[in-house]
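1. Starting from these lines, generate the structure:
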Amino acid sequence: MARPREFDIDVAVEQAMGLFRRQGYHATAMPQLTALLGIGSGSLYAAFGSKDGLYARALARYCDAMVAALDRDVRAGADLRTALRALLVAMIEADVTDPERGCLLVSAATERAAHDGTVEQVRLTVTALESVLTEALERARGRGELSGERSPVELARFLTTFVQGMRVVGQARVDRAFLESAVSGALRALD
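-> Down below sits the predicted model:
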């Protein structure tokens, strides 16, 4: 008879997500994971199948949370421009405060570009981010915040790309003034 699992899968995925986010996939060794999670390698393999399986779960959770947070944040402001500025400034603050925390989506796209499952998760997430922004831009256009001549889809694709670029530049530890200037320029695309 198999022993009952003695650890919380959700907590383990969350903890692993943080480690993968800081170090990336390749720099994260199995002994680090098992030590962080307080489990043996057999328990990790039984629960997730492999390091890849744990990474896939952590990446999926990170991506789902990213899409949900974006949707929440673009609905929170009085207008879309204010909501986007708040979101982007919060990203700057997070990157300046803790530049080592990184973005798991960016590291997945760059570090695991040869792994089909990872590439698919990144593609699905980028598509979901674009969809959330497109809907927000369509709502903004309906409220008169965006010119009828502007394409919500094109703007959403630009903003999706810009946000991921901000994550990359944040890792380069550029200063706050640089990032804030970039945000101002990006928001002018809504004019």
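
2. contacts, neighbours, all on C-alpha from now
-> Noted.

3. buried sites along stretch 178-191?
-> Using 16 or more other C-alpha atoms under 10 Å as the test for burial, stretch 178-191 gives 179, 183, 186, 190.

4. Among the residues you listed, which ones are in helices?
-> 179, 183, 186 (DSSP state H).

5. okay, those in TSV with distance to residue 164 next?
-> Converted to TSV, these look like this (distance: C-alpha to C-alpha, whole Å):
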residue	distance to residue 164
179	13
183	12
186	13
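
6. Return the closest of these with respect to residue 34.
-> Closest approach to residue 34 among these (C-alpha to C-alpha): residue 179, at 36.9 Å.

7. Could you give the number of residues near the closest residue to that closest one other than its chain neighbours?
-> In space, and not counting its chain neighbours, residue 179 is closest to residue 92: 6.7 Å by C-alpha to C-alpha, 6 or more residues apart in numbering. Residue 92: 24 surrounding residues under other C-alpha atoms under 10 Å.

8. please give me the structure for this one as well, since I'd like to look at both together:
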Amino acid sequence: MARPRTFDADAALDAALRVFWSRGYRGASLEELTGVSGGSRPSLYAAFGDKEGLFLAALERYEAQFVAPALAALEDEPDGRAAVRAFLVASAERFTDPDRPPGCLIAAHAAGLEEEPGASDEAPQRAIAAADARLHGRLRDRLIRAKADGNLPAGEPPGPLADLYHGVRHALSTQARLGRSERALRATIDAALRGWPTPPH
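-> A predicted model of the protein is given here:
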């Protein structure tokens, strides 16, 4: 007699992440999530609680696997402009990876946030908003550092500049979801960075 297949929570989470990434929280049905998980609905609920818990776990995994490398690129470059470029390029590479759904899970969900979410998606919306705010905060912190290092003019406020390049990242995600190539996204990055404020010499 064959043994029943053991439920693999890590594999189920990876599969669910792809569904949420492609379809969004509302668009991902429990039937599809259960189907890709390799287990039953009770096993999925036992591991993650419910659809909301599964999404929150998938978002956490997304940040660890796909956002963290771009943030590492942001921190590793000593020059401020080069750091922002490395961050955007690393993002573009992941947004256009043929082995992954296109674009950014966070940016795509953030674009669809409602002012008054329903009870069923209030926590996921809060989590997406918080994840997006963390990204913006890390970018702003890096720009503050760039200003302190003399990579930006003394009178340049980092906040609006962080808004600008955070918005560029969102635009790159949208372009990728519309089928634009990594080459096209890199051209957008180069255009955006031509406006980098240069300190007076």
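
9. So after superposing, what's the score?
-> Comparison of the two superposed chains (TM-score structural alignment, normalised by the length of the first structure) gives a TM-score of 0.81, and 186 aligned residues with a C-alpha RMSD of 2.6 Å.

10. Which of the ones in helices among the buried residues of stretch 178-191 of the first structure sits closest to residue 129 of the first structure?
-> Closest approach to residue 129 of the first structure among those (C-alpha to C-alpha): residue 186, at 16.5 Å.

11. Tell me how far residue 147 of the second structure lies from residue 104 of the second structure.
-> The gap separating residue 147 of the second structure from residue 104 of the second structure is 28 Å, by C-alpha to C-alpha, to the nearest Å.

12. buried residues in stretch 65-73 of the first structure?
-> 66-67, 70-71.

13. Could you do stretch 150-164 of the first structure as well?
-> 151-153, 155-157, 159-160, 162-163.

14. Where in the second structure does that stretch fall?
-> Aligned by TM-score structural alignment, stretch 150-164 of the first structure falls on residues 156-170 of the second structure.

15. ok, back up a step: surely the residue nearest to residue 179 of the first structure and residue 176 touch.
-> Yes - the pair residue 92 of the first structure and residue 176 qualifies as a contact (C-alpha atoms under 8 Å) at a distance of 6.9 Å.

16. sorry, back to before: mind putting the buried residues of stretch 65-73 of the first structure into CSV with distance to residue 135 of the first structure?
-> Output for the buried residues of stretch 65-73 of the first structure, formatted as CSV (distance: C-alpha to C-alpha, whole Å):
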residue, distance to residue 135 of the first structure
66, 16
67, 13
70, 12
71, 9
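
17. with those in mind, which one is nearest to residue 127 of the first structure?
-> Using C-alpha to C-alpha, the buried residues of stretch 65-73 of the first structure come closest to residue 127 of the first structure at residue 67, 9.8 Å.

18. excluding its backbone neighbours, what's nearest that closest one?
-> residue 129 (5.8 Å).

19. how deep is the one you found tucked in, by neighbour count?
-> Other residues within reach of residue 129 of the first structure, judged by other C-alpha under 10 Å, total 24.

20. Check residue 130 of the first structure too.
-> By other C-alpha under 10 Å, neighbour count at residue 130 of the first structure equals 23.

21. Would you check how far apart it and residue 77 of the first structure are?
-> 18 Å.

22. Over to residue 11 of the first structure?
-> 31 Å.

23. Please identify which of these two sits among more neighbours.
-> residue 77 (15 against 11).

24. Please tell me I have it right and the more buried one contacts residue 83.
-> Yes - counting by C-alpha under 8 Å, residue 83 is a contact partner of residue 77 of the first structure at 4.4 Å.
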